[in-house]
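Colleague: Requesting a structural model of the entry that follows:
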Amino acid sequence: MRHLNALDPGASPLDYYGYELRRHRETAGLTQKQLGAIVNYTGSLVGQVETARKLPTAEFSERVDAALGTGGLLSRLLGLVLRSQLPAWFQQVAELEARATEISTFQTHMVHGLLQTEGYARAVLGTMDPEGLDDRTAVRLARQRILEKAEPPVLWAILGEGALRQEIGGAEVMRGQLGRLLSFESDPRVNVQVLPFSAGEHAGLQGSFTVYRFTGDPAILYTEGYGTGHPTANPDTVRDCSLRYDHLQAAALSIKDSAELIRQVMEECNGEQHDTVA
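Modeller: Take a look at the predicted model:
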């Protein structure tokens, strides 16, 4: 166990967060227990965050910023802290997401992480690896904060119909996930299209991929394997997959028709639940 006074703010973003939390708390003349009482958390949890043994949350950061008058410092640090907790091979992708002005993703069998609910994310991340699941789920969901920025990226998400029908996390989790997809129906910056089974052979048969576009920088293509990520700015590869994406959009259902199919699948889930109860 690391000693409180031995915390090195340069060791990691999490250590730096803990150092700043302790510094501002002590400047305010509060004990961990007193600060915890003010922000409705235990003093023990405050201590764990200060010593980099527990990840802070957005709610915790906002409450402490308000209580200590930090001007939003901890909330600003939170994104960096959570990004540093991602697997090393994925940290670059999180940075691409944060900088992109447009994200175009095609997913064959699973909802993209930026659109996942907590229950869905837990089910995906917990498969064959339950260790640290709470923290890993929180880190994944924190990536979605880019959609709440003052100028969020435009997100185009094409999902294979199988992503709607693959029951991940159970029927209740899937209903919540489908509802989450429908919640973006009137949001012009988050566009969900479904590639139906009836499309047959299509331009994405080789697998899922994502194209990130930026202001003033070349677009980057990202593909993923088991425990590895493969970003590339090779113009020929990016051009090829951009063309594939255009063809996938042409083959996919319209945004309106996609929403209708999602509703239909939700109704089927509800029907199965009623049958089970009966």
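Colleague: contacts, neighbours, all on C-alpha from now
Modeller: Fine.
Colleague: The stretch 101-250 of the chain: helices as residue ranges?
Modeller: Taking DSSP state H, counting those that start in this stretch as the criterion, the stretch 101-250 of the chain contains helices spanning 118-126, 133-142, 161-165, 171-182, 235-251.
Colleague: Throw those helices into TSV and include mean neighbour count and distance to Gly79, thanks.
Modeller: Compiled in TSV, these are given as follows (neighbours: other C-alpha atoms under 10 Å; distance: least, C-alpha to C-alpha, whole Å):
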stretch	mean neighbour count	distance to Gly79
helix 118-126	19	18
helix 133-142	18	7
helix 161-165	20	28
helix 171-182	19	23
helix 235-251	16	28
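Colleague: To Glu50, which of these lies closest?
Modeller: Comparing these by their distance to Glu50 (C-alpha to C-alpha), the top pick is helix 133-142, with 16.2 Å.
Colleague: Could you also give me the structure for this second sequence? I'd like to compare it with the first:
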Amino acid sequence: MDGKERGGVATQNPQRVELGETLRHARLAAELAPGQVEQELGWYPGKVSRVERGDRVPVRAEVARLAELYHLEAGETERLHLLADAARKRESPARVADFAQSYIAMERAAVEVDYYDAELVWGAMQTERYARAVLSKSRKQDVEASVPDRMSRRRLLTREDAPRVRVLLGEAVLHRLVGGEEALVEQLHDLLRVSELSSAQVRILPFSVGAHRAMGVGFVRLRLERPAISRVYIEGLTDATYIADPDEVAIYEQDFDDLWSIALDDGDSANILRRRIGTN
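Modeller: Sure, this is the predicted structure:
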């Protein structure tokens, strides 16, 4: 099952997104409609949009024909071929639902991650026992196979080129007994440890904040450099929505920043974590 795509998201690697957007800009610059390109290349109706969304990668001969059709210079054509070659490579798939594969690929390539959820710790910050408890409620995933994969995501935080991460959690995270009291306390200890990393911040949005615009909506905002894009990912029970429209992404960015500013600051967030841990 594919997630809902609003603006287009590659399902294998981010280079598909960059290739698609590069081709779309080139087509628009050449003032050609999708139907004209499809007629010239003998493609079925709709293939241009699939290529430009990153769902399909043209073969080398088709890339050459597109470059010719779009009047690209030699350097631009060479870059297009390099992008297409990279886009054809498949990363090792993560053991997640099909609709989440695109998200994992972008998470790996992100330079910035903003995560907000009222009651669930971000997957890349979950401890093994916490993750096991979460994954055990999946309808389809093999828990024993999925836990190591979930744990591998934690390397994102400590690698040399770690992204800048801001994780905003509702106060309910401190009290929902995911995996039981001991597993939760272990997770909260780990959040304290992770919050001391130079690339990561963890803040708590207390109950006292009351109503806010993101109530009922957990989301992740990812920024990549190659391709230079920002995406918002919202996961449901059976599928996911990827938001790519810059104006819509900007709304989520602004609302995240607003929530970040009214949450407990880094020091007070660490203190509330310590107080919750200290109740045991």
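Colleague: TM-score them against each other, please.
Modeller: Overlay of the two chains. TM-score (TM-score structural alignment, normalised by the length of structure 1): 0.65; 190 aligned residues with a C-alpha RMSD of 1.7 Å.
Colleague: picking up where we left off before, which of the helices of the stretch 101-250 of structure 1 sits closest to Phe90 of structure 1?
Modeller: Go through the helices of the stretch 101-250 of structure 1 one by one with C-alpha to C-alpha and the one that ends up closest to Phe90 of structure 1 is helix 133-142, at 10.9 Å.
Colleague: how close does the closest one sit to structure 2?
Modeller: Here helix 133-142 of structure 1, set against structure 2 after superposition, deviates by a mean of 1.1 Å using mean C-alpha distance after the TM-score superposition for structure 1.
Colleague: That helix aligns to what range in structure 2?
Modeller: Residues 143-152 of structure 2 are where helix 133-142 of structure 1 aligns, taking TM-score structural alignment as the criterion.
Colleague: Tell me how many other residues crowd Pro34 of structure 2.
Modeller: Pro34 of structure 2 is flanked by 16 other residues according to other C-alpha atoms under 10 Å.
Colleague: if we can go back for a sec, what's the match of helix 133-142 of structure 1 in contact with?
Modeller: Contacting residues not belonging to stretch 143-152 of structure 2 are listed as Ala94, Arg95, Val96, Gly123, Ala124, Gln126, Thr127, Glu128, Ala131, Arg132, Leu135, Ser136 [C-alpha atoms under 8 Å, 6 or more residues apart in numbering].
Colleague: Tell me how far it lies from the chain's centre.
Modeller: When distances are taken as C-alpha atoms, centre = their mean, to the nearest Å, stretch 143-152 of structure 2 is centred 18 Å away from the chain's centroid.
Colleague: Let me have the helices of the stretch 101-250 of structure 1 in JSON lines, adding distance to Val277 of structure 1 as columns.
Modeller: Converted to JSON lines, the helices of the stretch 101-250 of structure 1 look like this (distance: least, C-alpha to C-alpha, whole Å):
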{"stretch": "helix 118-126", "distance to Val277 of structure 1": "22"}
{"stretch": "helix 133-142", "distance to Val277 of structure 1": "31"}
{"stretch": "helix 161-165", "distance to Val277 of structure 1": "21"}
{"stretch": "helix 171-182", "distance to Val277 of structure 1": "13"}
{"stretch": "helix 235-251", "distance to Val277 of structure 1": "38"}
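Colleague: For Gly43 of structure 1, which of these is the nearest?
Modeller: Using C-alpha to C-alpha as the criterion, the shortest distance between Gly43 of structure 1 and the helices of the stretch 101-250 of structure 1 is 19.6 Å, found for helix 133-142.
Colleague: In contact with the residue nearest the centre of structure 2: list those residues for me.
Modeller: Taking C-alpha atoms, centre = their mean as the criterion, Tyr103 is the residue nearest the geometric centre of structure 2, at 4.0 Å. When contacts are counted by C-alpha under 8 Å, 6+ apart, Tyr103 of structure 2 touches Tyr233.
Colleague: Alignment lookup: it to structure 1.
Modeller: With TM-score structural alignment as the matching criterion, the partner of Tyr103 of structure 2 in structure 1 is Val93.
Colleague: now its match: how far from Ile262 of structure 1?
Modeller: 28 Å (C-alpha to C-alpha, to the nearest Å).
Colleague: Equivalent analysis for Trp89 of structure 1, please.
Modeller: In this structure, Trp89 of structure 1 and Ile262 of structure 1 are separated by 33 Å, where distance is defined by C-alpha to C-alpha.
Colleague: between the two, which one's more packed in?
Modeller: When Trp89 of structure 1 and Ile262 are compared on other C-alpha under 10 Å, the one with more neighbours turns out to be Ile262, at 21 against 13.
Colleague: Distance from the chain centre to the one helix or strand Gly20 of structure 2 maps to, please.
Modeller: Counting by DSSP states H and E, the secondary-structure element that holds Gly20 of structure 2 is helix 14-29. Once both centres are worked out by C-alpha atoms, centre = their mean, helix 14-29 of structure 2 turns out to sit 20 Å from its chain's centre.
Colleague: Show where that helix falls in structure 1, residue numbers please.
Modeller: So helix 14-29 of structure 2 is aligned with nothing, judged by TM-score structural alignment.
Colleague: need the next SSE after that helix, C-terminal direction.
Modeller: helix 34-41.
Colleague: Now the element after that next one, going C-ward?
Modeller: For helix 34-41 of structure 2, the following helix or strand on the C-terminal side (DSSP H and E) is helix 47-53.
Colleague: Only the buried residues of that following helix, if you could.
Modeller: Of the residues in helix 47-53 of structure 2, those buried by neighbour count under the rule 16 or more other C-alpha atoms under 10 Å are Lys47, Val48, Ser49, Val51, Glu52, Arg53.
Colleague: what number of residues lie near Leu74 of structure 1?
Modeller: Neighbours around Leu74 of structure 1, by other C-alpha under 10 Å: 23.
Colleague: Measure the mean distance from the helix or strand the match of Tyr103 of structure 2 falls within to structure 2 post-superposition.
Modeller: Here Val93 of structure 1 sits within helix 88-99, counting by DSSP H and E. Relative to the matching residues in structure 2, helix 88-99 of structure 1 has an average distance of 0.7 Å after the fit, by mean C-alpha distance after the TM-score superposition for structure 1.
Colleague: now the lengthiest helix in structure 1 and helix 171-182, what's the angle there?
Modeller: Within structure 1, and with DSSP state H defining each element, the longest helix by residue count is helix 255-277. Comparing the axes of helix 255-277 of structure 1 and helix 171-182 via axes from the mean of the first three to the mean of the last three C-alpha atoms, to 10 degrees yields an angle of 160 degrees.
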